[in-house]
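K.L.:
Structure of the sequence below:
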Amino acid sequence: MAAVRALVVPRLLAASALAPLPGRLRALTPRAALHGSAPLFGARVALVLSGCGVYDGTEIHEASAILVHLSRGGAEVQIFAPDVAQMHVIDHTRGQPSENESRSTFAVDGKDCRVNEDVARVLKEFHAAGKPIGLCCIAPVLAAKVLSGVEVTVGHEQEEGGKWPYAGTAEAIKALGAKHCVKGVTEAHVDWKNKVVTTPAFMCETALHHIHDGIGAMVKSVLELTGK
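P.N.:
Next comes the predicted model:
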């Protein structure tokens, strides 16, 4: 795992290195460089997605914002995703689960959720090696579940009239033994001890550019922690 300096994870699932891996995390692109051939000399980053779609995987705007900020930071990126069956797949034309298709289990199991074994392994390996980890939206729950005593944020702890509709997630994070830190949507929380950086993203009902700014703060801190 020494080849990869940082891990950035949107939504529920997390990931690996710039090489073939044991287990069921698969690279989504044949080359690390995306949409360009210019050499990059910044941090090498693994970006892990969990499918595509706000109701059943990675929120596409979050993924795009992460890639934009990583590109601006000069990072060399390769994208991964778990090669596993999903709990469900949403038909976005109907807003309902598709039949005969099946994704972590936090959405239904809360603090008793199970984390994909390869995702948990990679998080632990990055953490043990002192490599920075970035997580946005609901994905900080992964760190709370897998890494003992970690500090994370999913935003505010009260709904505040619907602005923070998933505020109850903070209590689940505390129940897992992690510390929840209240942050605004344009902010990121840095757990300096564990090198874990988190930001609320779409845990907040707000304008898209606020989500973009918060993810930018997360990516900037992750890249700074790589020392590159």
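K.L.:
contacts, neighbours, all on C-alpha from now
P.N.:
OK.
K.L.:
what's the neighbour count on the residue lying closest to Met87 once chain neighbours are set aside?
P.N.:
Take Met87 and drop its neighbours on the chain: the residue closest to it by CA to CA, 6 or more residues apart in numbering is Arg103, 3.2 Å away. Counted with other CA atoms under 10 Å, residues neighbouring Arg103 total 19.
K.L.:
give the contact list for Arg103.
P.N.:
Asp56, Gly57, Val84, Ala85, Gln86, Met87, His88, Val89 (CA atoms under 8 Å, 6 or more residues apart in numbering).
K.L.:
between these, which is closest to His210?
P.N.:
For the contacts of Arg103, the residue nearest His210 by CA to CA is Gly57; the value is 20.7 Å.
K.L.:
One more sequence to fold, the one below, so I can look at both together:
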Amino acid sequence: MKVGVLLAGCGVFDGAEIHEATLTLYFLDREGVEIVCMAPDIPQKEVINHLNGEKMNETRNVLVEAARIARGNIKNINEVSADEIDALIMPGGYGVAKNFSNFLEKGAEADVIPEVKRLLVEMFQKGKPIGAVCISPVIVAAALREAKAKLTIGSDEQVAKAIEAMGQQHLVCPVSEALVDEEHKIVSTPAYMEGKTIKDVAEGIEKLVKEVLRLAGKQ
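P.N.:
Next up, the predicted model:
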């Protein structure tokens, strides 16, 4: 079984959240599945100094930065189709909202970049499971507006309202759990939208991975 892991760069404030990404990779590897890391070959929206939170005057590439987490074993998302993987999981981080969409600017009216939207739509149309961690459900909601899927980002009212305005159903969920939409084969967990430490987010991500693999048919 092959599971895609879609990364938005490297670092919570401008890329993929490293704890969430690493936990996802760990729990997938523990289950013995083949992992296909991927990212779009695009410039980051911005680069943030993670020491002081200030914006830096430099440019970085999402695929190149994501390769740090994947230890270099990563593909351009344009080289991956839904036919090649059995499921897809997207860790969170501000980079998901910043690099994959204009959600921070447009909220419920957000558009998803073509590279990411194409694969999410392919997975959905083929009935293959999608896992969305932390803020990632907003990307799923924006890309699959006709789905009327059940999603969670925890309990953040503003983001929840945006998800519902996109035509989806938002349900409150604790960090230790994963919400499963059986009909649409979409699993989501709040992770750092609710959790304070890595041990908090690990429990929900572990459950998300197990549910995604179950929906993909892994016994």
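K.L.:
TM-score of the superposition?
P.N.:
The TM-score (TM-score structural alignment, normalised by the length of structure 2) is 0.77; 177 aligned residues with a CA RMSD of 1.3 Å.
K.L.:
So the residue nearest to Met87 of structure 1 belongs to a strand, correct?
P.N.:
No. Using DSSP: H, G, I helix; E, B strand; the rest coil, the assignment for Arg103 of structure 1 is coil, not a strand.
K.L.:
one step back: how about the contacts of Arg103 of structure 1, which pair is most distant?
P.N.:
Farthest-apart pair in the contacts of Arg103 of structure 1 is Asp56 and Val84; separation 13.4 Å (CA to CA).
K.L.:
Tell me which of the two has more neighbours.
P.N.:
More crowded of Asp56 of structure 1 and Val84, by other CA under 10 Å: Asp56, with 22 against 13.
K.L.:
so where is the lengthiest helix in structure 1 in structure 2?
P.N.:
Ranked by number of residues, the top helix in structure 1 under DSSP state H is helix 208-226. The aligned range for helix 208-226 of structure 1 in structure 2 is 198-216, by TM-score structural alignment.
K.L.:
contacts for that stretch?
P.N.:
Residues outside stretch 198-216 of structure 2 that contact it (CA under 8 Å, 6+ apart) are 19-20, 23-24, 27-28, 86-87, 128-131, 133, 175-180, 182, 185-192, 195.
K.L.:
Show me how to select, in PyMOL, the buried members of those residues.
P.N.:
Typed into PyMOL, the line below selects the buried ones among these, using 16 or more other CA atoms under 10 Å:
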select buried, resi 19+20+23+24+27+28+86+87+128+129+130+131+133+175+176+177+178+179+180+185+186+187+188+189+190+191+192+195
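K.L.:
residue closest to the middle of structure 2?
P.N.:
By CA atoms, centre = their mean, structure 2 has its centre lying nearest to Met90, at 2.4 Å.
K.L.:
so it touches Val3, yeah?
P.N.:
No. Applying CA atoms under 8 Å, one finds Met90 of structure 2 not in contact with Val3, separated by 10.6 Å.
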